[in-house]
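In: this one's structure only:
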């Protein structure tokens, strides 16, 4: 999937810039999303364990790997 699709995300969180565990920052960013907004999460690896958490909390996601060690995950409310 092309990362161009993700260019229209309403908010962006680059987890690569977070010192330490980014889970809390990700959850805080998701709490701030309105029903029609999306969050682009940028990470250095595919955050597979996060996918179950997102589903449990009522979010959908799409993932792209546009470059080595770069993952884009667009997250929306389900």
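Out: Cool, the structure landed. This one's a predicted model, so the numbers in the text were calculated from it and none came from an experiment. Numbering: from 1, shown residues only.

In: okay, CA-based contacts and neighbour counts for the rest of this
Out: OK.

In: what helix or strand does residue 26 sit in?
Out: If you go by DSSP states H and E, residue 26 is part of helix 23-31.

In: For that helix, name the packing helices and strands.
Out: Judged by 3 or more Cα pairs under 8 Å, 6 or more residues apart in numbering; DSSP states H and E, helix 23-31 is in contact with strand 38-43.

In: also this one, for the comparison:
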């Protein structure tokens, strides 16, 4: 899997007004087969993991600060 610095697309869920799920779904829909998405969140987005797996994505999660999590997503 690519590194967070190499991600093709970025979405900082902390900047989304309201629930970010629709924005995340749109970012996943726009992701080409060979691209990666870096999702930044203020907490570990555990509920998202099942959705990613169901939609055919692989992911790696890293906590980079007390209130910052990076999830690197790509097609499985």
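Out: Perfect, I can see it now. Predicted model only: the values in this text are computed from it and were never measured.

In: that older thread, how far is the helix holding residue 26 of structure 1 from where the chain is centred?
Out: How far helix 23-31 of structure 1 lies from its chain's middle: 10 Å, per Cα atoms, centre = their mean, to the nearest Å.

In: tell me the contacts of the residue positioned nearest the centre of structure 2?
Out: Among the residues of structure 2, residue 39 comes closest to the average C-alpha position under Cα atoms, centre = their mean, at 3.2 Å. Residue 39 of structure 2 sits next to 10-13, 70-73 when contact means Cα atoms under 8 Å, 6 or more residues apart in numbering.

In: Structure 1: which residue goes with that one?
Out: In structure 1, residue 39 of structure 2 lines up with residue 41, judged by TM-score structural alignment.

In: Distance check, that match against residue 22 of structure 1.
Out: 11 Å (Cα to Cα, to the nearest Å).

In: tell me, what's touching the two both at once?
Out: Joint contacts of residue 41 of structure 1 and residue 22 (Cα under 8 Å, 6+ apart) are residue 15.
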